[in-house]
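*Asks:* Mind folding the following:
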Amino acid sequence: MSPLEISVVIAYVAVLLVLSVYGSHRYYMAYLYYRHKFRLPTPRARFGELPRVTVQLPVFNEMYVVNRLIGAVCALDYPRHLLEVQVLDDSTDETCDIARACVDRWREQGVDISYVHRTDRAGFKAGALEHGLRLAKGEFVAVFDADFVPEPDFLRRTVHFFTDPKVGMVQVRWEHLNREYSALTQCQGILLDGHFVIEHTARNRSGAFFNFNGTAGIWRRETIRGAGGWQHDTLTEDLDLSYRAQLAGWKFVFLPQVTAPAEIPVEMNAFKSQQHRWAKGSIQTALKLLPRIFAAPLPYHVKREAFFHLTANFAYLLMIPLALLMPITIMVRVGHGWYEVLLLDIPFFAAATASVCSFYFASQREIGMTVWQRLRYMPFLMALGIGLSVNNSRAVVEALLHHQSGFTRTPKHGVKGAGERVTRKRYRATATLQPLVELALAAYMTYGILFVLDRQVWYALPFLLLFQAGFGYVGLMSVWEGLRDGWSRLRFTAAAQADVDA
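*Replies:* Have a look, this model is predicted:
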């Protein structure tokens, strides 16, 4: 073999090794989960007199779901004289009028509800929450994003945990209003279930740090202030504040048995936009806080889990060189007769990919899914995760280069049922040239597939097919949605011009 060929193989093995470390960590998360799953959190006591609670609803251009959100929050089973609702609306469209009218209706029914509108949107969601906190009356502050529909007993099932003066935040598990809408929403549900059911439970009950997820949680107001308040130098203000609060000594509680249903993005470009924000924000938070975490007098396992949690999206950055190197290394080794050495890939792939399958399989088992329900989406889930690597790699690179970008909201349309059409296309995710890169990688994988078919290297075929399917699906869906939305805008503009001419 030439030095160049040896270098390519070494680089490939190095990438697989690092990915297998992150993949194997999922086994450890599952181990922690099963070790601690029966340590159910219970309140230290119960309030004799319930405390005043402020519920904050940060909203930006949510005309399709804002009524549903406000109605659900105003119907919370909590004494009216102890409940305050803040609609923190930074909207620039009809949402303002819809929200104002809804607030007026509920105020007439005796709810202590206020409409707070900002025109500068400074700090985006973090700025809205900080502004609302200065006006809030409650000792405790719950937050719900626009796509959530909290259950009536949410406050009564969470507030009593604050009888422990060390508890600063209580987070509940997300459920999914439109999980059955499509294969894409099914897979998003599985991804979120893995995060909440396994990761949150494992970290929280083993004594490691975990995070408030930006919504469906309740804070002690003193905790927010004591940790430095809402800050907007990262795109994940929730993750940032969570780690700062726990570094300050506050305890967090996760309640998987309490759920808050929410709407999952139904379109690929909206999903990618959400994933980009989360990936970039987590790396920004890692750069900001990991030095403080490593320097703090914390147990080793807390620091280790913080590292894996905050840097997990680096794995996406490694997926791109893996995709580029995989067909090349197969060709090099087959060309030199290294069929036996090819089998060395299998342990690495078992750690990097089989761990992901078993992790999400376990999360679905824990929420009561049947074996068939757990199995049928696993290949698609794996392909989708691979297909997201270009999108999330870009997010990681932007964070590492300190490239600043605004908080991009995820469009919501109020859809629930399977196959229900999204006819109200007022909100659309931004289209980019990124799908062309994804489609180019899919084409590149096709070349690798043809090679292994010709040389009958059968073991490599499933991996190449997963990469091809993942990049192809994500890229094609993104392009199709972009073309469809562009055509819709063109027809809308033409119709509007015809009305003007008439």
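*Asks:* can we go C-alpha only for contacts and neighbour counts from here?
*Replies:* OK.
*Asks:* Where do the strands of the chain begin and end?
*Replies:* Assigned by DSSP state E, the chain shows strands spanning 53-59, 83-89, 112-117, 140-143, 167-176, 217-220, 251-262.
*Asks:* Tabulate the ones you listed (a markdown table), appending mean neighbour count.
*Replies:* Below are the strands of the chain laid out as a markdown table (neighbours: other C-alpha atoms under 10 Å):
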| stretch | mean neighbour count |
| --- | --- |
| strand 53-59 | 26 |
| strand 83-89 | 23 |
| strand 112-117 | 18 |
| strand 140-143 | 23 |
| strand 167-176 | 23 |
| strand 217-220 | 24 |
| strand 251-262 | 20 |
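*Asks:* Would you reformat the ones you listed as a markdown table and include distance to Gln274?
*Replies:* Formatted as a markdown table, the strands of the chain follow (distance: least, C-alpha to C-alpha, whole Å):
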| stretch | distance to Gln274 |
| --- | --- |
| strand 53-59 | 16 |
| strand 83-89 | 20 |
| strand 112-117 | 24 |
| strand 140-143 | 18 |
| strand 167-176 | 16 |
| strand 217-220 | 19 |
| strand 251-262 | 14 |
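*Asks:* out of those strands, which comes closest to Arg409?
*Replies:* The closest of the strands of the chain to Arg409 is strand 53-59. By C-alpha to C-alpha, the value is 9.6 Å.
*Asks:* any idea of the angle the closest one forms with strand 112-117?
*Replies:* On the basis of axes from the mean of the first three to the mean of the last three C-alpha atoms, to 10 degrees, strand 53-59 is oriented at 30 degrees to strand 112-117.
*Asks:* which strands and helices sit next to strand 53-59?
*Replies:* Under the contact criterion of 3 or more C-alpha pairs under 8 Å, 6 or more residues apart in numbering; DSSP states H and E, strand 53-59 touches helix 66-74, strand 83-89, helix 124-135, strand 140-143.
*Asks:* Quick one: closest of the ones you listed to Ala443.
*Replies:* helix 124-135 (39.0 Å).
*Asks:* which helices and strands sit right next to the closest one?
*Replies:* Packing partners of helix 124-135 (3+ C-alpha pairs under 8 Å, 6+ apart): strand 53-59, strand 83-89.
*Asks:* Check the offset of the last one from the chain's centre.
*Replies:* Averaged C-alpha coordinates place strand 83-89 at 24 Å from its chain's average position (C-alpha atoms, centre = their mean, to the nearest Å).
*Asks:* next one: stretch 214-226
*Replies:* 19 Å.
*Asks:* swap in stretch 467-487?
*Replies:* The answer for stretch 467-487 is 21 Å, by C-alpha atoms, centre = their mean.
*Asks:* cool, and stretch 465-479?
*Replies:* Distance, centroid of stretch 465-479 to centroid of chain: 20 Å (C-alpha atoms, centre = their mean).
*Asks:* List the buried residues of it.
*Replies:* For stretch 465-479, burial by neighbour count (16 or more other C-alpha atoms under 10 Å) applies to 465-476, 478-479.
*Asks:* want to throw those residues into CSV with distance to Ala440?
*Replies:* Output for these, formatted as CSV (distance: C-alpha to C-alpha, whole Å):
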residue, distance to Ala440
Leu465, 15
Leu466, 15
Phe467, 12
Gln468, 10
Ala469, 12
Gly470, 12
Phe471, 8
Gly472, 9
Tyr473, 12
Val474, 12
Gly475, 9
Leu476, 11
Ser478, 14
Val479, 13
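*Asks:* Next, the structure of the following sequence, for comparison with the previous one:
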Amino acid sequence: MSATLTVIVPAHNEERGLPATLESIAAQTVPPERVIVVDDASTDRTGEVAVGHGAVVLRPPYNLGSKAAAQNHALPYCDTDLVLAVDADTVLAPDYIEKIKPVFEDPDVVIAAGNVQTRFTRTVWERGRSIEYLFGFHWHRPIQQLAASPMVCSGCCSVFRRETLEGGFPVRTIVEDMDLTWSQQLAGRKAVYVSDASAWAADPETLPYLRKQVWRWISGFMQNVRLHLPRLVTRKPMLATWVIVALVEIVLAPVWWATPFVLTLGMHAPAWRTLGWWTGGELLLTLPALMYAAHRRRLALWRVLANVPFVYLNKAVNLYYAWKALIVELLMVPLGLSKGLLVYEKGR
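*Replies:* I've put the predicted structure just below:
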């Protein structure tokens, strides 16, 4: 018998984005048994929109403060085999559930998520994020899946076995999706990346929102490093390898970015030559994956390439907050000089 599934949509002031999300859920070729929207102390029409789309609406007596807490509020109302957590600004492909359900025929699989891309490419920040997603979901994720060690099942569209959520979505870190992905693999269970299941997320349109989101994401990554890395090294060494590589990239990124200036100013090399060498290295590392991604997503290659320059704005933001999170979460927190990031702020 096919596994049953409940969709949980945590929502705080999501009147604008929620209709498209609920319409995409209603259009699934394999429909869920129930759709629950947690209207987490919204001050707009979020609850009315959800009711109008036929969802079961839960209204906590006060703002719960995070996505994980809102999802936990809905868990007692879930009696299905699977739970699909969807962000209130994420749109699923019509066959998302159909594509992702079969992986749970393996009893060891407890969490799975699909390929996430950007819904909009209107601002420079969205255009830069589109390149990050195209590269990450068509290069990093497939390699990690081949090694049976995905770094994260994206929280905007992850499916979980209900029995693994008996203790609730974890609130000990600021990013529950990565925490669950790592902790379940440490427990000997499987997390799976399903490349054919597609979803589109609305990403930050402005720099202030991007900064909030990146700070939360990277702080959460560092919190999970502090919490899980020692055990990953001994129990899940391949996943530990991806984590360590990510940390090394953060540490060495300033060196790579400074190389053209060092060679030009310190070694008096021609500026055009050093910049050409640096740019060539960047393109060699990114273009093949982007060309493949454009082919897989059926995107015009010229449109993808036109967005490449904007990714460096995003990378600059990422690098600043990566170093900040490294210092705060991996140095200051263990020394008792900071409590780390504890307050969940929306990135959009």
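*Asks:* re the thing from before, compare the helices and strands packed on helix 124-135 of the first structure and give me the one nearest Pro411 of the first structure.
*Replies:* strand 53-59 (11.6 Å).
*Asks:* which residues does the counterpart of Ala216 of the first structure in the second structure contact?
*Replies:* Alignment note (TM-score structural alignment): Ala216 of the first structure maps to Cys157 of the second structure. For Cys157 of the second structure, the contact set (C-alpha atoms under 8 Å, 6 or more residues apart in numbering) comprises 84-87, 90, 92, 113-114, 199.
*Asks:* CSV for those residues, including distance to Thr173 of the second structure?
*Replies:* Output for these, formatted as CSV (distance: C-alpha to C-alpha, whole Å):
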residue, distance to Thr173 of the second structure
Leu84, 20
Ala85, 17
Val86, 19
Asp87, 18
Thr90, 22
Leu92, 26
Ala113, 20
Gly114, 23
Ala199, 25
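*Asks:* which among the residues you listed gets closest to Glu176 of the second structure?
*Replies:* Distance to Glu176 of the second structure across the contacts of Cys157 of the second structure (C-alpha to C-alpha) is lowest for Ala85, with 11.3 Å.
*Asks:* Output the longest helix belonging to the second structure.
*Replies:* helix 207-235 (DSSP state H).
*Asks:* so what does it touch, helix or strand wise?
*Replies:* For helix 207-235 of the second structure, the packing partners by 3+ C-alpha pairs under 8 Å, 6+ apart come out as helix 176-186, helix 237-261, helix 301-327.
*Asks:* can you rerun that using 6 Å?
*Replies:* helix 301-327 (3 or more C-alpha pairs under 6 Å, 6 or more residues apart in numbering; DSSP states H and E).
*Asks:* What are the buried residues along the helix it packs on?
*Replies:* In helix 301-327 of the second structure, counting by 16+ other C-alpha under 10 Å, buried: 304, 307-308, 310-314, 317-319, 321-323, 325-326.
*Asks:* That one versus helix 207-235: what angle between them?
*Replies:* 70 degrees.
*Asks:* and helix 301-327 of the second structure, how far from the first structure on average?
*Replies:* Per the superposition on the first structure, helix 301-327 of the second structure and its aligned residues are separated by 3.3 Å on average (mean C-alpha distance after the TM-score superposition for the first structure).
*Asks:* Helix 237-261 and that helix, what's the angle between them?
*Replies:* Using the same axes, to 10 degrees, helix 301-327 of the second structure lies at 100 degrees relative to helix 237-261.
*Asks:* quick one, which of the helices and strands packed on helix 124-135 of the first structure is nearest to Glu305 of the first structure?
*Replies:* strand 53-59 (30.2 Å).
*Asks:* Tell me which residue of the first structure lines up with Glu329 of the second structure.
*Replies:* By TM-score structural alignment, Glu329 of the second structure lines up with Ala399.
*Asks:* Can you give me the neighbour number for its match?
*Replies:* 23 (other C-alpha atoms under 10 Å).
*Asks:* What residues does it make contact with?
*Replies:* 280, 284 (C-alpha atoms under 6 Å, 6 or more residues apart in numbering).
*Asks:* any idea how far the closest residue to Ala75 of the first structure other than its chain neighbours lies from Asp77 of the first structure?
*Replies:* Excluding the flanking residues, the one nearest Ala75 of the first structure by C-alpha to C-alpha, 6 or more residues apart in numbering is Pro152, at 6.2 Å. Counting by C-alpha to C-alpha, to the nearest Å, the separation of Pro152 of the first structure from Asp77 of the first structure is 5 Å.
*Asks:* For His295 of the second structure, see how far away Gln117 of the second structure is.
*Replies:* From Gln117 of the second structure to His295 of the second structure the distance is 14 Å (C-alpha to C-alpha).
*Asks:* cool, and Val311 of the second structure?
*Replies:* 19 Å.
*Asks:* likewise Val152 of the second structure?
*Replies:* 24 Å.
*Asks:* what does Glu33 of the second structure give?
*Replies:* Glu33 of the second structure is 35 Å from His295 of the second structure, by C-alpha to C-alpha.
*Asks:* and what of Ile8 of the second structure?
*Replies:* 32 Å.
*Asks:* got a list of contacts for stretch 41-49 of the second structure?
*Replies:* Outside stretch 41-49 of the second structure, the residues touching it (C-alpha under 6 Å, 6+ apart) are 12-15, 39, 62-63.
*Asks:* now do 10 Å
*Replies:* Identification of contacts with stretch 41-49 of the second structure by C-alpha atoms under 10 Å, 6 or more residues apart in numbering yields 11-19, 22, 37-40, 52, 55-65, 88.
*Asks:* can you pull the contacts of Glu282 of the second structure?
*Replies:* Gly276.
*Asks:* mind running it again at 7 Å?
*Replies:* Glu282 of the second structure is in contact with no residue at all, counting by C-alpha atoms under 7 Å, 6 or more residues apart in numbering.
*Asks:* For Gly335 of the first structure, which of the helices and strands packed on strand 53-59 of the first structure is the nearest?
*Replies:* Closest among those, using C-alpha to C-alpha: helix 124-135, at 55.1 Å.
*Asks:* ok, back up a step: for Val152 and His295 of the second structure, indicate the residue with more neighbours.
*Replies:* Neighbours per residue (other C-alpha under 10 Å) separate Val152 of the second structure from His295, with Val152 holding more: 23 against 12.
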